[in-house]
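S.K.: from the sequence below, what's the structure:
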Amino acid sequence: MSLSQNPTTRLLTLLNVSATKAGSKRKWTDEFPAEKLNKRKTARFADSSEADSAPAVVEVVIETPEEPMDTDEPEAEADGEDAYESHFGPTPSLLSESSRAAVDRRAWAASRKTYGKLGSVVELVPEGSQAGPSSESAILERLRTPFKKRQAKQPRDQTELQDDLLSAISSNRDAYLPSTSWEHKKPLREAISLHAINHVTKKRRRVLKNNERLAHAAKADSSASPPEDVQDQGFTRPSVLILLPFRSSALDWFTALTSHTPAPALQVENQSRFLAEYGLSPGMVDKLATAEPGVYPRDHVETFKGNVDDNFRVGVKLTRKSVKMFSEFYGCDIIMASPLGLRRSIEKEKSADYLSSIEVLVVDQLEALTMQNWEHVKFVLSHLNKLPKDSHNADFSRIKPWYLDGHAEYLRQSILLSTLETPETRSLFNTTLKNVAGKMRVEKRWTPVQVPEGIDQNLTHFDCSNPKDEADKRFNYFTTQLLPLVLKSAVQSSNTAVFIPSSFDFIRVQNYFKKYSGVSFAVLSEYSTNQEISRARQAFFTGKKAFILISERFHFYKRYKIRGIRNLIFYGPPEHPQFYTELLSCPFLDEGVEAADVTCRVLYSKYDWFRLERIAGTEGALELIKAA
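M.R.: The predicted model follows:
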């Protein structure tokens, strides 16, 4: 039953299921709250940098000043039927029973097109629906004008890339960019930040306009009923969530967000505290940022420079003239957090109500998040857009009907950014994103990676017809076919490195080497201490250990150059294609090594498509899969 059919019944139903705190008494009326908008409130909340220990509680005075409606923009732009109103308004036309049913059964109509600098794009819309229009004009003039001035000072290709992305996401459909280059990270981040601030600004405008309408109606005739078409809010205030792997990433997004806020009246509250907690501590030197070019790989420097703590969460409140960092979650507009930080917060408070009204989700650096703990990402996303446990003083007469109906996940816009694609990220795109406005995925054709000339690369296929059996089939082939063949060779049974992408496979292979291999080996994992790493490298280089097992996460975080390698076995193609090149270059760190002295074996199945494509190239991977 829709709200328009029987609003009284729908509202009472929601009031009955919205759990107010035990022991509290709350009187619900149809009248608009008479509380003054400029009333000062004192709130106590935990420091956002808290760990699992007892939080340090700070007292903050939160002001909610009465913000006048903006007067520097055309009325038509503020109130017209733009992309925001048509998608996030009270009655979005795309949200129908048929569109929701198509999304639930994953019935998407696909088409391909070339989208400017974004390249080849796969567009998906629910069957029976049409893709929404794309238009940069959805950005408010007061935000777009200064952005255009900054664009004039940057390279033209970056400007075109930003414009193409804004045109695509202004229709509020989902966007998945799985092959973002490091050169494009900053311009894409700035464009998405502009889109997020534009969303928050339009939402605030609508709320303030309806506040004025209600105030005028109350003054004109106190006995008359207030306007009914004022549904402009969610259950809670936060509407944008930005998931990031490290504090340094949050610092980059903070810079992008504040670059769009209007000056010179802009004030950034708690900026010094934010820079202190999310930057490096005083006296610390970032060896990655200060190293000469070429000492460390580009992707390693970009990922790990700065503060790489992965446990954080911070609320950002936006007003016309200020940005307030460390705002309490239920009083902020944007939440920047790591999946680990949010999970700890949710589990500690036993509530994720502040995620109930997220309308724009941004997940950046997915390639780093997959190397952390993907379960944290899945945990956070599973708590988005759920009916809250508490009312949080919500005015239910102002809540949009589709929130009350539990349909928010069908309108949430998700923007996913990564330098590469994995089965986990593709699954996230395919199964978790349910936007009835549709979604788009950027495609890329890969070329083969460059390796030292002359190395014989032996790519070995093993049969597997069911992805659930893939791990067992791979382990069985490695232990019964590939490893015995290597151990029979006098040359390949020493100075051999085994690179293992999956952490679960790494533990399994390590246990096998302990019990059954009968050979000496060293271990390099993400859990190895500096002393353990030093001993393992030395033992392998001097020949005391014949094998060395290397996990991909170890190489991702440490990026050591391993000397003494003559034979390389890839238990599976590495997730990051540059790792393949780097490891094949390690033998040549030693003097007198020729390409003919190096052997390389890669074990793969058809389910390694993404990783195989990045190593062998799109065409080469197709040939390998077909020939298997």
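S.K.: contacts, neighbours, all on C-alpha from now
M.R.: OK.
S.K.: and stretch 551-568, how far out from the chain's middle?
M.R.: 27 Å (C-alpha atoms, centre = their mean, to the nearest Å).
S.K.: buried stuff in it?
M.R.: Buried residues in stretch 551-568, counted by 16 or more other C-alpha atoms under 10 Å: 551-556, 559, 562-568.
S.K.: let's see this one next, to set against the first:
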Amino acid sequence: MAKKTNQKKKGPKGKKARAKAKLERQWGEQPSQEAELRKGKSRLLKETTKQPERTISPPPQEEQPTRVRDFSDEEAENDDDGRKAFSSLLDTIQRKTGVIDHDSDSENEENNSIQRDITTMKDKMDSDSDKEDVDFLTLSFDPFTERFGRAELPEVSHEKVKFDMARYCLPVDPDLEVQHTEKLDDDLIAGTINSSMNDSSSDSVHWKSLAFAFQKTVRDSLRKRWEKLHPGRITLDQHQTLLTPFMLSYSDVLWMTADAKEERDSTEALAALHAVNHVMTSRIRILRHNKQIKELEEDGRVTADEKEDLFRDQGFSRPTVLILLPTRGCCYSFLKKHLLPLLGDSPSVEKMDRFEAEYGKPEIEDDEEVDLASKRRRQRILAEKGSDWRELFDDDINSDDDFRLALSINPKGGKRGDSISDTSTTVKLFTDFFRSDIIIASPLGLKMTAASESGDFQADYLSSIEICLVSRADVLMMQNWDHVNDVLSLLNEQPNETNETDFSRVRPYFLDGHSAKYRQIIMLAPFMDPFFASSFKRHATSWKGQVRFRRRVAADAASISNVLLPTQQIFQRVSCSSAANQTEDRLKYFVNVVLPQINKPSNKQKHTLIYVPSYFDYIALRNALLKRELEPYFVSVTEYSRTSEITRGRARFLQGRKPWMLYTGRANFFLRHKIKGARHIIFYGIPEHPEFYPEHVNLLNEGLEASKMSEEDPSMVQSVSASCLVLFTKFEAHALERVVGSANCSKMVKGEKTTFLFST
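M.R.: This is a model prediction of the structure:
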């Protein structure tokens, strides 16, 4: 059958061919024969019928339409070349638009559309040029291998230096103090970075580039999930950018600036990414080595001695990450918000129902006798306690502080010839400690688990911890910081039993007893405290160095600026010879100076609230009052008091039947009572949490009616005005700084004067 010669001509196929034909039609040029016959990207159609040849003169060289290219990431680095290319395109288009016939309305509409596209492209390029190029740095090493693959322990310098923000092109924050060891600074700049810039010897490095370079060392699957959870070109906020190079280089980190929920969530998310990346890298290496060993043994190509030299990739036990949190509710939030999302949109998690039941919202039995008005009243009272309290102790939050949860992360593959990959993982909750990768526990729960019948602590499952995260350290301090110190002292000890350990795979530094120097400690809290600094100094022994973050408090950011009640606030410095003698010297000053003023035989000072931050100080003060037979004149509200005792004591204090009330700091933290009936307040010490100070001062005269009292008892008229007395020592500089500001704190601690007056 003869082929038809009158076939309809087909248009160009392929995206580039159609775009080229469109550009040629817009500029009034005749399409070439090659363009008419082009099909797709590279194939030419053969002529089916003979057609008379047409002579088409090629367009002038300058008339060739310039094709707009999308800049790749590598080409975007050279911003000058991009600007020149765009300028050339713009000039060519403007020359062509000058010769086009504008008689047709359709052509006018086309030209207007083209001009809008040009403006949009120009604005896009200008906005892209304003962005900082942060991906020109590449690390010359893998942090995991650099950290744990060293055969010999390097020399460690503990000399501290100040972090130079200008050197790293960071905006200078005068309130942020960063100190780190000198070796850490050398590692980050001198020996670990390859720059694509010509001047590679420059000692000035952009910190965002460094943070992004460390982020690129995270496993591809985790980084993609992180970018999905934190969309944007640079997926690190300002806090994560500052922390990433330190944290991902396995340096010990003391972050004492997480004073807002957003900042705390940001730092916890970064710590979770670091922990999961560490576990995934370690597990995949071990599984791949297991596969290689099996293949070599089957082929008979490796002996036992050779295997010991090739595959040393683990410690005495499997758990490598320990996360200390204060309550089950914090554990639930950390796992659901930060850890599990990194393992996929819907990771395979075993025993999730049990986790929801034991760590999720506690079951509350509905009392049918409780009416709706009582429930609303309770909700109103809980709302007054503050968002920080509700985040920890609300009715729908599990506030149990005795828990331990072990979980394992198992990459799929490695069987029947399958390759081992981290793209799909299985998470097992409530596993045995020796078969887990991550342990999340409270210090109390872990300490009770490690306690043996003989009174000693045995925790062989903590012998190979490589990352220890202590989050919400301020809450752990209010529980009992001694538990934290006890748990940290159990880390990386030589095990008492073998526990099925394959010693041919154990890294040499574990056998030499140097594993503590390869352990990273990350401590997160909203403020600096001597307890945190002491524990960090004692247990942070990483050879990669240490870094400390602390924020100075400006005068307008100090908590005393939130005092709204017009009153005079007297700060009295108590002379103290040493930190160990603080309790005795403070008690001596109170008994000799303060107590005689409020305990006058003729007229005792009523409605006086004595706030005692430390429970040990409370015991000493209570015993001193009992010794002087002053028990009938005070009530006590502590964290160990029964509900009936608290209710009875608050009522008697409000009514004036008991002149004084002893109120502990831990009772205020856990119960957050609104103490009414106080006209005078004495801070026996500075509150650890700065927001407690203005809260109590602003409550003075709450529940008291001065006019009514003056009518019933004229002698009370002189004592209507509220008063505030604060006792402090020079060893409470951190807590005092948060209340009065850094500048005032320096004068009050080091100055010759011992009495300071603040008025509002």
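S.K.: fetch the TM-score of the aligned pair.
M.R.: For these two chains in superposition, a TM-score of 0.80 is obtained (TM-score structural alignment, normalised by the length of the first structure); 539 aligned residues with a C-alpha RMSD of 2.8 Å.
S.K.: sorry, back to before: using CSV, lay out the buried residues of stretch 551-568 of the first structure together with secondary structure and distance to residue 277 of the first structure.
M.R.: Formatted as CSV, those follow (DSSP: H, G, I helix; E, B strand; the rest coil; distance: C-alpha to C-alpha, whole Å):
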residue, secondary structure, distance to residue 277 of the first structure
551, strand, 31
552, helix, 30
553, helix, 26
554, helix, 27
555, helix, 27
556, helix, 25
559, coil, 26
562, coil, 35
563, coil, 38
564, coil, 41
565, coil, 41
566, coil, 45
567, strand, 45
568, strand, 42
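S.K.: for the second structure, longest strand please?
M.R.: strand 404-411 (DSSP state E).
S.K.: now for the helix or strand following that strand, which elements pack on it?
M.R.: Using DSSP states H and E, the helix or strand that follows strand 404-411 of the second structure in sequence is strand 425-429. Here strand 425-429 of the second structure touches strand 348-350, strand 404-411, going by 3 or more C-alpha pairs under 8 Å, 6 or more residues apart in numbering; DSSP states H and E.
S.K.: can you list contacts of the last one?
M.R.: Defining contact as C-alpha atoms under 8 Å, 6 or more residues apart in numbering, one finds that strand 404-411 of the second structure is touched by 279-280, 283-284, 420-433, 435-442, 445-446.
S.K.: stretch 628-641 of the second structure now?
M.R.: Outside stretch 628-641 of the second structure, the residues that reach it (C-alpha under 8 Å, 6+ apart) are 625, 645-646, 649, 653, 658-664, 666-668, 670-671.
S.K.: of the buried residues of stretch 551-568 of the first structure, closest to residue 493 of the first structure?
M.R.: residue 567 (8.6 Å; C-alpha to C-alpha).
S.K.: ok so, going back, figure out which of the helices and strands packed on strand 425-429 of the second structure is closest to residue 17 of the second structure.
M.R.: Closest to residue 17 of the second structure of these is strand 404-411 (C-alpha to C-alpha; 45.7 Å).
S.K.: now the helices for the stretch 351-500 of the second structure?
M.R.: 352-359, 372-384, 387-393, 443-450, 473-490 (DSSP state H, counting those that start in this stretch).
S.K.: now the stretch 451-600 of the first structure
M.R.: Using DSSP H, counting those that start in this stretch, the helices of the stretch 451-600 of the first structure run over 470-477, 483-488, 503-512, 530-541, 552-558, 577-585.
S.K.: can you list the residue ranges for strands in the stretch 451-600 of the second structure?
M.R.: Using DSSP state E, counting those that start in this stretch, the strands of the stretch 451-600 of the second structure run over 467-470, 520-524, 546-551, 568-573.
S.K.: which bit of the first structure covers the last one?
M.R.: Going back to what we said before, that points to strand 568-573 of the second structure. Mapped onto the first structure using TM-score structural alignment, strand 568-573 of the second structure covers residues 456-461.
S.K.: from the chain's centroid, how far away is that stretch?
M.R.: Averaging C-alpha positions (C-alpha atoms, centre = their mean) puts stretch 456-461 of the first structure 34 Å from its chain's average.
S.K.: what's the answer for stretch 372-388 of the first structure, then?
M.R.: 11 Å.
S.K.: what span of the second structure is it aligned with?
M.R.: Under TM-score structural alignment, the match for stretch 372-388 of the first structure is residues 479-495.
S.K.: not counting that stretch itself, show me its contacts.
M.R.: By C-alpha under 8 Å, 6+ apart, stretch 479-495 of the second structure touches 316, 326, 443-444, 446-447, 457, 459-460, 462-465, 476, 513, 515-516, 531, 535, 539.
S.K.: again, only using 6 Å
M.R.: 443, 460, 462-464, 516 (C-alpha atoms under 6 Å, 6 or more residues apart in numbering).
S.K.: how much space separates residue 652 of the second structure from residue 721 of the second structure?
M.R.: In this view, residue 652 of the second structure and residue 721 of the second structure are 21 Å apart by C-alpha to C-alpha, to the nearest Å.
S.K.: same deal with residue 292 of the second structure?
M.R.: For residue 292 of the second structure relative to residue 721 of the second structure (C-alpha to C-alpha), the value is 81 Å.
S.K.: swap in residue 316 of the second structure?
M.R.: From residue 316 of the second structure to residue 721 of the second structure the distance is 66 Å (C-alpha to C-alpha).
S.K.: what about those two, which has more around it?
M.R.: residue 316 (27 against 15; other C-alpha atoms under 10 Å).
S.K.: map the more buried one across to the first structure for me.
M.R.: Aligned partner of residue 316 of the second structure by TM-score structural alignment: residue 235.
S.K.: just say helix, strand or coil for that match.
M.R.: Following DSSP: H, G, I helix; E, B strand; the rest coil, we place residue 235 of the first structure in the coil state.
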